[in-house]
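1. below are the sequence and a predicted model for it; my questions follow.
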Amino acid sequence: MKAIWNGQTIAESNNTVVVENNHYFPKESVKAEYLTDSSTHTTCPWKGLASYYSLTVDGKTNPDAAWYYPDPKDAASQIKDHVAFWKGVKVEA
């Protein structure tokens, strides 16, 4: 699977974890140079507290376009150290 935004591959992995129709990429498969920490947080009742990254590619920024669960609840333990994408990021095979 690949995550692509603004013409760049942000992440690529054969080992994504699919939860609620979202592909979670192993953190080591995500190109850190495109990520910037965000102060945004949301809560999922069964996954826990989510943190966000903004993406910056070629001078364009996509705020809060990636999220992850630094310390997921037990029911979502399979997505620890994984990152998912939205907000116009294409995830494709």
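-> Nice, I can see it. Keep in mind that what you see is a predicted model, and the values were worked out from it rather than measured.
2. use CA for all of it now, contacts and neighbours both
-> Noted.
3. on the three-state scheme, A76 is what?
-> Three-state assignment for A76 (DSSP: H, G, I helix; E, B strand; the rest coil): helix.
4. what is the neighbour count of the residue lying closest to it once chain neighbours are set aside?
-> Excluding the flanking residues, the one nearest A76 by C-alpha to C-alpha, 6 or more residues apart in numbering is K47, at 5.3 Å. Residues contacting K47 under the criterion other C-alpha atoms under 10 Å number 17.
5. distance of K47 relative to Y53?
-> Using C-alpha to C-alpha, to the nearest Å, K47 is found at 18 Å from Y53.
6. also this one, for the comparison:
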Amino acid sequence: MKALFNNQIIAESDKTISFDGSTYFPKSSIIEKYFKHSEKSSLCDEKGVAYYYNIEVNGEFRDEAAWCYSETTEYAKKIENYVAFWRGIRITYDM
């Protein structure tokens, strides 16, 4: 699977996980030069604490368009250190 923004691949993996309506990519599959840590975090009682990333590709910017649970609850262990996307990031199923 691929995650794309502004016609650029920003993550690619055949080891994604579908969980609670989102597709999660291994953190190792993101192209780090497009990601900057946001100051935002949020607490989900079911999953744990999520940390957010801002994404910038070729001058196009999306605030907090990706998130990662680095410490999860037992319920969400399988997505620990995986990254999911929203806010205009396109997910495709072709490899």
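-> Sure thing, it's come through. These numbers were taken from a predicted model, which means no experiment stands behind them.
7. on that earlier part again, pretty sure the residue nearest to A76 of structure 1 sits against A75.
-> Yes: if you go by C-alpha atoms under 8 Å, K47 of structure 1 and A75 touch, sitting 6.7 Å apart.
8. after whichever strand in structure 2 runs longest, which helix or strand is next? Please name it.
-> Longest strand of structure 2, by residue count under DSSP state E: strand 60-72. Counting by DSSP states H and E, the next helix or strand C-terminal to strand 60-72 of structure 2 is strand 82-85.
9. ok, and what's touching that next one?
-> With contacts defined as C-alpha atoms under 8 Å, 6 or more residues apart in numbering, strand 82-85 of structure 2 is touched by 3, 22-27, 65-70.
10. out of the residues you listed, who has the most neighbours?
-> So for those (other C-alpha under 10 Å), the most neighbours sit at F25, 26 neighbours.
11. now the host helix or strand of that one on structure 1. Mean distance?
-> Using DSSP H and E, F25 of structure 2 falls within strand 22-26. Here the mean offset of strand 22-26 of structure 2 against structure 1 after fitting is 0.5 Å, by mean C-alpha distance after the TM-score superposition for structure 1.
12. centre of the chain versus that strand, how much separation?
-> 6 Å (C-alpha atoms, centre = their mean, to the nearest Å).
13. show me what that strand is packed up against.
-> strand 17-19, strand 82-85 (3 or more C-alpha pairs under 8 Å, 6 or more residues apart in numbering; DSSP states H and E).
14. following the longest one, which helix or strand shows up next?
-> So the one you mean is strand 82-85 of structure 2. Next element after strand 82-85 of structure 2 (DSSP H and E): strand 90-92.
15. residues touching that following strand, excluding its own?
-> With C-alpha under 8 Å, 6+ apart, strand 90-92 of structure 2 has contacts from 1-5.
16. out of the residues you listed, which end up buried?
-> Among the contacts of strand 90-92 of structure 2, the ones that count as buried by 16 or more other C-alpha atoms under 10 Å are 1-5.
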